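Q: Got a predicted model here, sequence first, then my questions.
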Amino acid sequence: MMHPKIYLLLFALVAFQVQAQDYSQGLKSPANPHAVFPVKHSFNTGDTLRVVTWNVEHLVDSIDDPYVNNRMENAAEVKAEKMQLLALGLASMNADVVVFEEAESANAVQALRDAYFPNLGYQYITDARSRNWYQNVVIMSKLPLGEITSYGNVHTPVAFTEDGQEKLQSQDYINTRMWSCEVLVNEAYFLNITGLHLKAGPKDRDKAMRLGQIRFLKSALEKQVRANKKAKLLVLGDLNSFSDSEEISTLLNLGSKKVRLFDPLPNDVFTHPADEPSRRLDYILYNKNLAQDIIPNSCRVAPLFSPQEMRVISDHLPLQIDIMVK
């Protein structure tokens, strides 16, 4: 007769094997065969996927982060009118993925979601935030998120001329506002979304800082396509650059064919300021691998409310784009 302890051991082994088998037969991530979709995930975007980018101007909660010393965060109050309009705007756009610029953190966005738009389905929220600054880039998604790569520890060059002197500096303090994140659409389809909020300002040093960020970013995108030659790249955010600038030209054209980016919007589309748009600072760009999936003429400024109401939400207008899931 089998000893009871041996029986229990065999039972546990069989149970483990069944559990392992069930795990291996789960819905695998298209980005990594050793990762899976969440067991309880049920949302299906269907044949199309909508992505939105929106600089939401000082989107903070009412909790003071002791590690962030800034008056806009230290004594921040949640503006109810702003949040109510933002919630209505998000419901109207019905995006599957939203990337916010100038959001305090994933924690703050999650708390505001729970308070103002808990039923819109944005279950997955993450960031790669700064440890001491309140303006970060946060991704909010109805679809599971995979690996996120932060560029916040990278020092990028700042080469510029000031008072007739050539200067070379470096910076890493705003590179936290650059990251790349996998968005898992279904078992066969995923995107590499890169969220950006580049350095603001018209000075030569500001431009040099943006160019340093952009040149590094293009090298990071090259690594993505070397790892996966079919990588579908979507690069979006507040680039603080005009469409005819050296920065945008560099971002579009630098590098191999796989990382050259396309801008679907004409030069007369403006996103800032929200109540009287006169310039474009915000972009949604994509590479050749993704271009075939872009629904024609779907990239646009989202028409939501009156100019005055849009300005209550932010000084920027949102951009959206639709993608055919193949």
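A: Yes, it's here.
Q: switch to C-alpha atoms for all contacts and neighbour counts from now on
A: Noted.
Q: who does the helix or strand encompassing residue 92 touch, helix- and strand-wise?
A: For residue 92, the enclosing helix or strand under DSSP states H and E is helix 80-93. Using 3 or more CA pairs under 8 Å, 6 or more residues apart in numbering; DSSP states H and E, the elements in contact with helix 80-93 are helix 106-116, helix 307-313.
Q: And for stretch 306-315, what's in contact with it?
A: 55-57, 81-83, 85-86, 272-276, 304, 317 (CA atoms under 8 Å, 6 or more residues apart in numbering).
Q: mind listing the helices for this protein?
A: 4-24, 71-74, 80-93, 106-116, 204-227, 246-253, 288-291, 307-313 (DSSP state H).
Q: quick one: buried residues of the fifth one?
A: So that's helix 204-227. 205-218, 220-222, 224-225 (16 or more other CA atoms under 10 Å).
Q: Report the central residue of the chain.
A: residue 195 (3.6 Å; CA atoms, centre = their mean).
Q: try this one next to it:
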Amino acid sequence: MSRNVGSRRRVRRAVYPAISVAVAGAFTLTALPAAYAAPSSTVVISEVYGGGGNSGATLVRDFVELGNAGTAAYDLSGYSVQYLPGSPSASSLWQVTPLSGSVAPGGRYLVAEGAGSGGTVELPTPDATGSIAMSATSGTIALVSGGTALTCKTAADCAADSRIVDLVGFGSAVVREGSGPAAGASNTASVARAASLADTDDNAADLASGTPTPVNSAGQGPGSGGGDDGGGDDGGSTEPGTVRVHDLQGTTRLSPFNGQTVTRVPGIVTGVRTTGSRGYWIQEPQADTDARTSEAVFVYTGSATPTVSVGDSVLVTGKVTEYYPSSTSQSVTEITGPTETVLSSGNPLPDAVVLDAGSVPDGYAPTAGGGSIDALPLQPAVHALDFYESLEGMRVEISDARVVGGTTAYDEMWVTVKPQESPSARGGTLYSSYDQPNTGRIKVMSLDTTTAFPEANVGDELTGTTSGPLDYATYGGYNLQATTLGAVADNGLEREVTRKQSKKELAVATYNVENLDALDEQEKFDRLAEGVAVNLGSPDIVALEEIQDDNGAVNDGTVGSEATLTRFTDAIRAAGGPRYSWRYISPENNQDGGEPGGNIRLAFLYNPERVSFVDRSGGDATTGTSVVKTKKGARLTYSPGRINPTSDAWDSSRKPLVGEFEFRGESVFVIANHFGSKGGDQPLHGRYQEPNRSSETKRHQQAAEVNTFVKSLLAADKKAKAVVLGDLNDFEFSQTVSTLTDGKVLTPLVGTLPAAERYTYVYDGNSQTLDHILTSPAVTHYDYDIVHINAEFADQASDHDPQIVRIDISKCK
């Protein structure tokens, strides 16, 4: 059961402002201290139910009920309830529902959460409304003093967070109070306290399963309130009320009517969404004179499929809410729990606002010193995010727009309405600095569920006119929900094939193969193999990122990758490549991040007919290699080996793999990397401006470790030939790269390409560089190429483009 704005989403390997890459890890179950705090004698979480709308359920929504065992009202202003999955991964985030009002002494307070497609009985009118899709069987709910999302993911860490007022873990939840989680939650059963609301800070003892019994602050039970969010009865009147859409939208991001019921708001239905976040948009045809106030609003119908049609003139009654798709996103102003009266049908739609280079400002977002921009007055002529917000829900249109992000598996593509904005060499839009996020990008989806969404690659054109309501979602921010969709004109984008190295050139490549494991379909192996054998020209050495263990995300302690690499090298051979050998170091189980049980690691493939691997045993998951100075130059103590693997810099992250190779009598040191992801960073389009890029701290530490290792190599032999490469999860202009190159010990090769060719990844329509090759000063003669075969295409073998450097060793003396 879920509520997703705009479209269904897969679990991405990472979610962050400008890119996405692998991030996940396993969290160990830690025993909870005796109690979070003194057992509460006032407000507690009295009941939790996550089966709403599921198979067999009677109620249509999930809920959390609070109870007050005290003798005085308990003020909830500024509080929130928050949800964490029962077995959180590194990428799991607490989801937040803000609260307001208070709980009367002896009273209850009802928080409605996500709605499913089943069930027949509405909750009583809730006191607060969120959209969290809770698990029916396992999870953690916290009552929190404050609205900022928690970050703890173990019982011990949450026990130390003083903001947590009460906490309930149910099912098999890792985070819970006391001896264990409350048992028995299901599609048809909640977990609830006894009527006395007794709290001993032991979830297993304090809560028991039973039939869900939600009660709101008015003492109402199921079926006795106003449905999803209230709204009341408009009495069947056909006269508009006093509030217009631009009134409830207001001049900031937050509605001045937030939390209030509005009656008989008039508008024309401009779009209907029957999947995902169901509902429809209405737009006031008589606009006011204030450019800051949107004339449209989304009417959220919950689990019910809308019964209105485009062109209907309606009066809508319901509660105004600000829905936050995530804790860091902007909000969507909505009318929830609606009742509507259709006055007439077939009405002409309001004119669409044209999005183009002339209408969309060049400035991206207002700044608030890293704080929320929610309350700032909109300046639609100055900032693109303000401009889009001033059009929230309104009909917009684009014409003949270039595709800058290929069609995804979720029927969406990115286009630019600014053809001259930061063009790449192959038709994309370059992301080349933090202060140039490219304001012309916008995501396009379709409200038509009967027609296949067109497949497009970067550089294609969405021809004709595309129009529909402007929506906002967690992934990508503002998006056009098309009711009229243009056609795709194929621009003929082709996958690149680089030249083959000469006999004197050592070819070293890097390729992120996106969680490859032995259980994957043969088609994935074959396509990745073709990329190595054909598009990369069969390099002598290939550093691979995201090789998983032999059974992938099966979490059974398996750590070896022999079957995975055997299948991959067999496929490369079948594609016309050489018979590669390999080297890697298995991680300790669930210690290197990635999917739990996947045991992601780095690996070297090498062609033994062209290059030799210098084996020096002793390196393992926790024993790092070092550099020894000899009369013949530098050598490694262990090869393959890891760089300082017990350093805090590598906690729950991939450790660099170092190998010593020989080519035509020369030693070459190759250092493969996969730095920590951008998971947890605030998005470019979010409500916090400027966004906090908290994940950078880890990558800066990791870059410093690699830089220190390279310096030790050059201290032993200033002419040492080193290649540092891999998925650094950061941009060429980032501090991560400058930290890695500190002391001029490495040269980033991406800077040697023309600016329009500097990208290896496409995220939210921004072509950007995440993968890098850097070389030591002794590597003086080389030819470098990023080989574009994946990132720009709708049909991808991986989401990263590989790259290669060909080094003329004979001239590097």
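A: In hand now; what should we look at? Given the structure is predicted, the values throughout are model-derived calculations rather than measurements.
Q: if we can go back for a sec, including mean neighbour count and distance to residue 142 of the first structure, could the helices and strands packed on helix 80-93 of the first structure go into TSV?
A: As requested, those are exported to TSV (neighbours: other CA atoms under 10 Å; distance: least, CA to CA, whole Å):
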stretch	mean neighbour count	distance to residue 142 of the first structure
helix 106-116	17	13
helix 307-313	18	22
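Q: Let's have those in JSON lines, adding distance to residue 147 of the first structure.
A: Formatted as JSON lines, these follow (distance: least, CA to CA, whole Å):
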{"stretch": "helix 106-116", "distance to residue 147 of the first structure": "16"}
{"stretch": "helix 307-313", "distance to residue 147 of the first structure": "30"}
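Q: Show me the one of those helices that comes nearest residue 260 of the first structure.
A: helix 106-116 (29.9 Å; CA to CA).
Q: now that closest one: how far from the chain's centre is it?
A: 16 Å (CA atoms, centre = their mean, to the nearest Å).
Q: quick one: it to helix 80-93, angle?
A: Interaxial angle, helix 106-116 of the first structure versus helix 80-93 (axes from the mean of the first three to the mean of the last three CA atoms, to 10 degrees): 90 degrees.
Q: helices or strands next to helix 106-116 of the first structure in the packing?
A: helix 80-93, strand 124-127, strand 136-141.
Q: That helix vs strand 136-141, what angle?
A: Going by the same axes, to 10 degrees, helix 106-116 of the first structure makes 50 degrees with strand 136-141.
Q: Residues touching helix 106-116 of the first structure, excluding its own?
A: 59-61, 83-84, 87, 103, 122, 125-127, 138-139.
Q: Any chance of those in JSON lines with neighbour count and distance to residue 246 of the first structure as columns?
A: What follows is the contacts of helix 106-116 of the first structure, written out as JSON lines (neighbours: other CA atoms under 10 Å; distance: CA to CA, whole Å):
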{"residue": "59", "neighbour count": "28", "distance to residue 246 of the first structure": "30"}
{"residue": "60", "neighbour count": "26", "distance to residue 246 of the first structure": "32"}
{"residue": "61", "neighbour count": "23", "distance to residue 246 of the first structure": "36"}
{"residue": "83", "neighbour count": "19", "distance to residue 246 of the first structure": "36"}
{"residue": "84", "neighbour count": "15", "distance to residue 246 of the first structure": "38"}
{"residue": "87", "neighbour count": "18", "distance to residue 246 of the first structure": "36"}
{"residue": "103", "neighbour count": "26", "distance to residue 246 of the first structure": "27"}
{"residue": "122", "neighbour count": "21", "distance to residue 246 of the first structure": "36"}
{"residue": "125", "neighbour count": "22", "distance to residue 246 of the first structure": "33"}
{"residue": "126", "neighbour count": "19", "distance to residue 246 of the first structure": "31"}
{"residue": "127", "neighbour count": "27", "distance to residue 246 of the first structure": "28"}
{"residue": "138", "neighbour count": "26", "distance to residue 246 of the first structure": "27"}
{"residue": "139", "neighbour count": "27", "distance to residue 246 of the first structure": "27"}
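Q: Alright, I will stop here.
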